[in-house]
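Novice: have a look; sequence and predicted model below, questions after that.
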Amino acid sequence: MQYQIIPVTHFQENCSIIWCDKTKEAAFVDPGGEPELLQKAVEKLGVKITKVLLTHGHLDHIGAALKLAEHYQVPIIGPEKEDEFLFEALPQQCIQFGFPYTAAFLPTQWLNEGDVVKVGEESFSVYHCPGHTPGHIVFVNLAAKIAFVGDVLFKSSIGRTDFPRGNYEQLMSSIKNKLLPLGDDIAFVPGHGPMSTFGYERNYNPFILQG
């Protein structure tokens, strides 16, 4: 499995292009904006986009999803259905965060805990990790030892819980009971900022240590 991280918009959210070495089938994870930039990256990589994957419904992670899905004629998959209210409120989110207008839309498919998403021959297990948003999910490729965690966990920090339906206790439970047990050697791509590993966060993240 291969991936390339492309920060987009003034929020510098991490959009990942992930692909299977054997088939060159690929997916976007959390395309928050700048669809033209992401399309150029796909052309340069020479991969074939087959789906758009979303970890949660905040605008800065889904802003380009619909345009890309329409451009490549592929489905939008994820997050969990509890984030439906965020998709329905996309126009209001645009005003709140100063983004270009984005019409409300819904994913092609909601995901649940235990689902498996395939990208070519690569498999990604779905973990429902509420707290930052109620329907937040995480994609984990255990064979490749990598996770795409959205805004659940960051290097030396955690996701915010002061947005609508955020919950600090749920977030910490998601991190401690679902992500950290996957193994210290699992690297993760957060929604913003640099990569880290679950092991580093277990040992050095102040929010986890104090919790």
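Specialist: On my side now, so go ahead.

Novice: going by C-alpha atoms from here, please, whenever you check contacts or count neighbours.
Specialist: Fine.

Novice: helices or strands up against the top helix by length along the chain?
Specialist: The residue-count maximum for a helix in the chain (DSSP state H) belongs to helix 35-45. If contacts are counted by 3 or more CA pairs under 8 Å, 6 or more residues apart in numbering; DSSP states H and E, helix 35-45 sits against helix 65-72.

Novice: buried residues, the helix it packs on. List them.
Specialist: In terms of neighbour count (16 or more other CA atoms under 10 Å), helix 65-72 has its buried residues at 65-69.

Novice: and those as CSV, adding distance to residue 154?
Specialist: Formatted as CSV, those follow (distance: CA to CA, whole Å):
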residue, distance to residue 154
65, 22
66, 26
67, 27
68, 26
69, 27
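
Novice: name the surrounding residues that touch the longest helix of the chain.
Specialist: Here helix 35-45 makes contact (CA atoms under 8 Å, 6 or more residues apart in numbering) with 6, 17, 48-49, 64, 67-68.

Novice: just these now: which is nearest residue 139?
Specialist: residue 17 (13.1 Å; CA to CA).

Novice: that closest one against residue 29, yeah?
Specialist: Yes - using CA atoms under 8 Å, residue 17 is in contact with residue 29, at 6.3 Å.

Novice: and which of the buried residues of helix 65-72 is nearest residue 111?
Specialist: Scanning the buried residues of helix 65-72 for proximity to residue 111, where the rule is CA to CA, the winner is residue 65, at 16.1 Å.

Novice: quick one: contacts for the residue lying closest to the closest one once chain neighbours are set aside?
Specialist: The shortest distance from residue 65 to any non-neighbouring residue, by CA to CA, 6 or more residues apart in numbering, is to residue 31 (5.7 Å). Listed by CA under 8 Å, 6+ apart, the contact set of residue 31 reads 8, 14-16, 52, 54, 61-65.

Novice: then this one, side by side with the first:
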Amino acid sequence: MSLKYRIIPVTPFQQNCSLLWCEDTLKAAVVDPGGDLERIQAAINAEGVTVEKILLTHAHIDHAGGTAELARALTAPIEGPHREDEFWIKGLPMQSQMFGFPEPDVFTPDRWLDDGEEVTIGNQTLKVLHCPGHTPGHVVFYHPESQLALVGDVLFHGSIGRTDFPKGDHPTLIRSIREKLFPLGDQVSFIPGHGPMSDFGTERQTNPFVADHRG
């Protein structure tokens, strides 16, 4: 049996929250619950799955704003991001004021994630890649069996993540993409934090920021 997914756009930023579940056990994880929790809950109900954890790629408000409330509602632990994003979690109330979001509760993840670790969803295992640049603690979740990566705001179809926020760094982001993501293989499809899915091969050929021809 395999890993299934459903993309749920949430918040005014249309952030791609993802519901992942193990087809065998119907155990699930919610990745990046930025808000619109009733929409996320409706997807959980529609798929008939049981959420056993919340996974975070990074702690910007459109990805993490609904985390504390959803964790309470589902009695689910929070895993991720990397500890380097702790200052972003503590700053969630300030982020909400800047971007006009409802003020969220600050939380402490039950588990910080490091490069090379693994997270499980039912019988499925995802590898954790620390990919800083957009934020210093950004992680990516990769499922080798289905050749699927959840890359948050590291990489988009035809673009890359912003690096003008505190502790963002453009050269570091480019390195994360070229040295951590692209070696996984051209055939790997990815769910970005915003916009349509793509695959690493397409981005290596056509992405104006990280295509191979840019050297």
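Specialist: Received the coordinates, thanks. Not measured: the values here are computed from a predicted model.

Novice: can you pull the TM-score for these?
Specialist: Once the chains are overlaid, their TM-score stands at 0.99 when taken by TM-score structural alignment, normalised by the length of structure 1; 211 aligned residues with a CA RMSD of 0.7 Å.

Novice: on that earlier part again, Provide the aligned range in structure 2 for the longest helix of structure 1.
Specialist: Using TM-score structural alignment, helix 35-45 of structure 1 corresponds to residues 37-47 of structure 2.

Novice: mean distance between that stretch and structure 1 after superposition?
Specialist: Stretch 37-47 of structure 2 differs from its equivalent in structure 1 by a mean of 0.9 Å after superposition (mean CA distance after the TM-score superposition for structure 1).

Novice: how about that stretch: buried residues?
Specialist: 37, 40-41, 43-44.

Novice: before we move on, what about stretch 10-22 of structure 1?
Specialist: 13-20.

Novice: wait, doesn't residue 61 of structure 1 sit right on residue 12?
Specialist: No - here residue 61 of structure 1 does not reach residue 12: they are 10.1 Å apart, not a contact under CA under 8 Å.

Novice: list the contacts of the counterpart of residue 144 of structure 2 in structure 1.
Specialist: Matched by TM-score structural alignment, residue 144 of structure 2 corresponds to residue 142 in structure 1. The neighbourhood of residue 142 of structure 1, defined by CA under 8 Å, 6+ apart, consists of 124-125, 186.

Novice: cool, and residue 119 of structure 2?
Specialist: Counting by CA under 8 Å, 6+ apart, residue 119 of structure 2 makes contact with 125-128.

Novice: shared with structure 1, which of these?
Specialist: Counting by both residues aligned by TM-score structural alignment, their matches' CA atoms under 8 Å, these that remain in contact in structure 1 are 125-128.

Novice: okay, and which of the residues you listed map to strands?
Specialist: Per DSSP state E, strands hold the following members of those: 125-128.

Novice: map residue 91 of structure 1 across to structure 2 for me.
Specialist: Under TM-score structural alignment, residue 91 of structure 1 pairs with residue 93 in structure 2.

Novice: ugh, typo on my part, it should be residue 8 of structure 1
Specialist: Checking TM-score structural alignment: residue 8 of structure 1 goes with residue 10.

Novice: mind listing what that match touches?
Specialist: 16-17, 33-36, 39, 62.

Novice: residue 149 of structure 1 now?
Specialist: 55, 137-139, 188-191.

Novice: and if you look at residue 109 of structure 2?
Specialist: 77-81.

Novice: tell me the spacing between it and residue 192 of structure 2.
Specialist: The gap separating residue 109 of structure 2 from residue 192 of structure 2 is 22 Å, by CA to CA, to the nearest Å.

Novice: and what of residue 181 of structure 2?
Specialist: 12 Å.

Novice: the two: which is more packed in?
Specialist: Taking neighbours as other CA atoms under 10 Å, residue 181 of structure 2 and residue 192 compare with residue 192 leading, 25 against 22.

Novice: structure 1: which residue goes with that one?
Specialist: Residue 192 of structure 2 maps onto residue 190 in structure 1, by TM-score structural alignment.
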